Structure formats: structure tokens, C-alpha cells
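Novice: Give me the fold of what follows.
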Amino acid sequence: MTERLIPGDVAPNFTLKDQSGNDVSLSDFSGRKTIVYFYPAASTPGCTKEACDFRDTLGSLQAAGYEVVGVSPDPVKALAKFAEEELLTFPLLSDEDHAVAETYGAWGEKKNYGRTYMGLIRSTVVVDPDGTVSLAQYNVRATGHVAKLRRDLKLDK
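Specialist: Purely as a prediction, here's the structure:
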């Protein structure tokens, strides 16, 4: 497992394909606060709940100066279907070889139903306009995560 990021770290740059097949880089968001969230699989119940929570609060997040980017090991085609079915308007990025997840500490050992395997760890990293990490959360729960993140970012007073 790779090292997890902590506040003050420089967020590793990346370039991945989005749900439309376009290249999207972290550097595209330079000068803006960016929420990069990692989720295990498009169109699964937990990941759908989390994505829809981001969708439903996207306007208020953007009004507070935040952009949202989702990253999963799904292929572009699966992300396109997910975005269309759930009306997701923020970038969903395909990290099929999980290289970006590894550099962000979001890939590692998981345990489920007594089985141990390597997989994506549901995580969220908030990147400041200067490219440094301001918040890094690992092993987050899908349900309620966006509300907790908003509280942690002091967006809900």
C-alpha cells in the first residue's frame, strides 16, 4: 500500500480520460479548490448514493469555490453510462490501472466477507488552489460522506 496523503502534501498531478473520453488533468483545476473523490465502482448502490449526493450539492459546492472530480477504476464506457443514468455533470475519471489511486493512497488491502484483496479504498482529497492537500479522508462511508465533508469544510454553519 502506498502512503496516504496528509494536509500540506503537494497533490500528485494526473491526467485521465473522463466519461466523454476527454483528457482531464488535476492541473486543469489550478487556482481552484478541488474535491477529488475515489470510489470503487460505478453504478453500484454505495457509489451511486455518493455520486448523487455530490450531484445534488454541486451547485452549493461550486458557489463556495469547489470543483468536484470522481475517480474510479471503471472503463470510460461504464463511466459514460453511469453519468447518463444518474445525470452526473462533473467529471468522472477512468483510472483502470489504479495508478492515480495508488499515488493518492486510495488503493490498498481491503477485507470483505472474510476475504482479503487489493482494491480501491473510498477516499476524498481536497486540493487547494496552489495544489496542496488541505484535507485527506480515507475509508469514508458512501452514505452521509458528502454531508460530513461539507461540515469538515465548514460549508454548513
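Novice: make it CA atoms for all contacts and neighbour counts henceforth
Specialist: Will do.
Novice: max-length helix in this structure?
Specialist: helix 45-63 (DSSP state H).
Novice: contact partners of the next helix or strand after it?
Specialist: Helices and strands here follow DSSP states H and E; after helix 45-63, the next one along the chain is strand 66-72. Residues outside strand 66-72 that contact it (C-alpha atoms under 8 Å, 6 or more residues apart in numbering): 29, 32-42, 51, 54, 58, 61, 90-96, 98, 101, 120.
Novice: Could you turn the buried ones of those residues into a PyMOL selection?
Specialist: Those of the contacts of strand 66-72 that count as buried under 16 or more other C-alpha atoms under 10 Å are selected in PyMOL with:
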select buried, resi 29+32+33+34+35+36+37+38+39+40+41+42+51+54+58+61+90+91+92+93+94+95+96+98+101+120
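Novice: hey, where'd the strands end up in the chain?
Specialist: 15-18, 23-25, 33-38, 66-72, 92-94, 107-112, 115-120, 123-127, 133-138 (DSSP state E).
Novice: What residues does the closest residue to residue 13 other than its chain neighbours make contact with?
Specialist: Using C-alpha to C-alpha, 6 or more residues apart in numbering and skipping residues adjacent in sequence, the residue nearest residue 13 is residue 26, 5.4 Å away. Neighbouring residues of residue 26 by C-alpha under 8 Å, 6+ apart: 13-15.
Novice: The structure of the following sequence is requested for comparison with the preceding one:
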Amino acid sequence: MLKVGDPLPEFEGLNQDGNIIKSSKLTGKKLIVFFYPQANTPTCTVEACNLSDNYSKLKKAGFRLLGVSADSVKKQKNFHSKFAFPYDLIADENRDIVEKFGVWQQKTTFGKTYMGIVRTTFIFDENMICTRVIEKVTSKTAATQILEN
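Specialist: Down below sits the predicted model:
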């Protein structure tokens, strides 16, 4: 998994509108990249909405925000439109980005073991160096977790 001190991995992906987002174009502002397992599921919705509800605070603190899951552009578009998120969601269907960040891992739910995205938030400074990794994301207070440091 990506750790504090690591640079932002080079990547490009399609956002909810099918536009290309390149990591090389994200410099100059602090950046939050949050990974969530699946669009429009209860816990992921709570997290994304918490970040949306607190977007002005995050923006005021100098952050740009980017959500990533392995969903299709269509699913990301539906999720984005349904809740009018003020930030981009990347559709990482081939799992290129989730692999680079190291969040595609073995998970166990109700005794069933499978591979999936581990809910994780990465924070980068203006130079795109990772300053913090939040591995135990609390969906209801995701923005507070980010702003508390």
C-alpha cells in the first residue's frame, strides 16, 4: 500500500462524464484521493455524502477531492448525478489505479473471502507527496478525519 512520503502514482482515468483525469495535472493544490468499494452502496454513499456536505470546509483548507472505485463510468455518472457531488469520481474498471495505490486486497465479509477495494483515504501535499493515509475510514465522519490533522 502507498505510504506517507510516497509520491502520487502516475495514472489516468475517466471521470463520471467520460473525461480523462491525469494525475500529472493535479499538482498545485493539496489532494484527497478516497477509494470506496462500490458506488450507490449504503456505506459508500454515507462516506461520499459526508465529503460532499463538508466540501466547502475541505476546499477552504486547500484540498481538491477525487473519489475512485472500480465501477463503470455509467455507474459513477449515476452516483454522481443522484447526489450532485461537487468533485470527480473516477471509474477504474481495469483496477489500474487501485493496484497502484495498493488498495485492491483480500477481504472477508460474513466468512466469505474475496478480492476488493479496501476503503482508504490518501492525502497529498501541493507537491503530490503523500502526507497521510487513513486506513480506518469512518464513513459518517470522513471529512472530520481528514481535517483533524
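Novice: quick one: TM-score?
Specialist: Once superposed, the chains reach a TM-score of 0.95 (TM-score structural alignment, normalised by the length of structure 2), with 149 aligned residues with a C-alpha RMSD of 1.1 Å.
Novice: now the strands of structure 1 in JSON lines, with distance to residue 82 of structure 1?
Specialist: Formatted as JSON lines, the strands of structure 1 follow (distance: least, C-alpha to C-alpha, whole Å):
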{"stretch": "strand 15-18", "distance to residue 82 of structure 1": "12"}
{"stretch": "strand 23-25", "distance to residue 82 of structure 1": "18"}
{"stretch": "strand 33-38", "distance to residue 82 of structure 1": "15"}
{"stretch": "strand 66-72", "distance to residue 82 of structure 1": "12"}
{"stretch": "strand 92-94", "distance to residue 82 of structure 1": "9"}
{"stretch": "strand 107-112", "distance to residue 82 of structure 1": "22"}
{"stretch": "strand 115-120", "distance to residue 82 of structure 1": "18"}
{"stretch": "strand 123-127", "distance to residue 82 of structure 1": "19"}
{"stretch": "strand 133-138", "distance to residue 82 of structure 1": "23"}
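Novice: ok, and which of the ones you listed has the densest surroundings?
Specialist: Burial of the strands of structure 1 is given as mean neighbour count (mean count of other C-alpha atoms under 10 Å); strand 92-94 ranks first at a mean of 27.
Novice: average offset between that strand and structure 2?
Specialist: Strand 92-94 of structure 1, aligned to structure 2 and superposed, deviates on average by 0.3 Å (mean C-alpha distance after the TM-score superposition for structure 1).
Novice: contact partners of that strand?
Specialist: Contacts for strand 92-94 of structure 1 (C-alpha under 8 Å, 6+ apart): 16-19, 24, 69-76, 79, 83.
Novice: wait, which of those residues is closest to residue 129 of structure 1?
Specialist: residue 69 (14.5 Å; C-alpha to C-alpha).
Novice: Now check structure 2 for the residue matching that closest one.
Specialist: Counting by TM-score structural alignment, residue 69 of structure 1 lines up with residue 66 in structure 2.
Novice: and the gap between that match and residue 91 of structure 2?
Specialist: Distance, residue 66 of structure 2 to residue 91 of structure 2, by C-alpha to C-alpha, to the nearest Å: 11 Å.
Novice: what does residue 79 of structure 2 give?
Specialist: Distance, residue 79 of structure 2 to residue 91 of structure 2, by C-alpha to C-alpha: 11 Å.
Novice: For residue 145 of structure 1, which non-adjacent residue is spatially closest?
Specialist: Nearest one to residue 145 of structure 1, counting by C-alpha to C-alpha, 6+ apart, is residue 50 at 7.1 Å.
Novice: Next up, the contacts around that neighbour.
Specialist: Contact analysis of residue 50 of structure 1 by C-alpha under 8 Å, 6+ apart lists 142-146.
Novice: what's the counterpart of residue 41 of structure 2 in structure 1?
Specialist: Match for residue 41 of structure 2 (TM-score structural alignment): residue 44.
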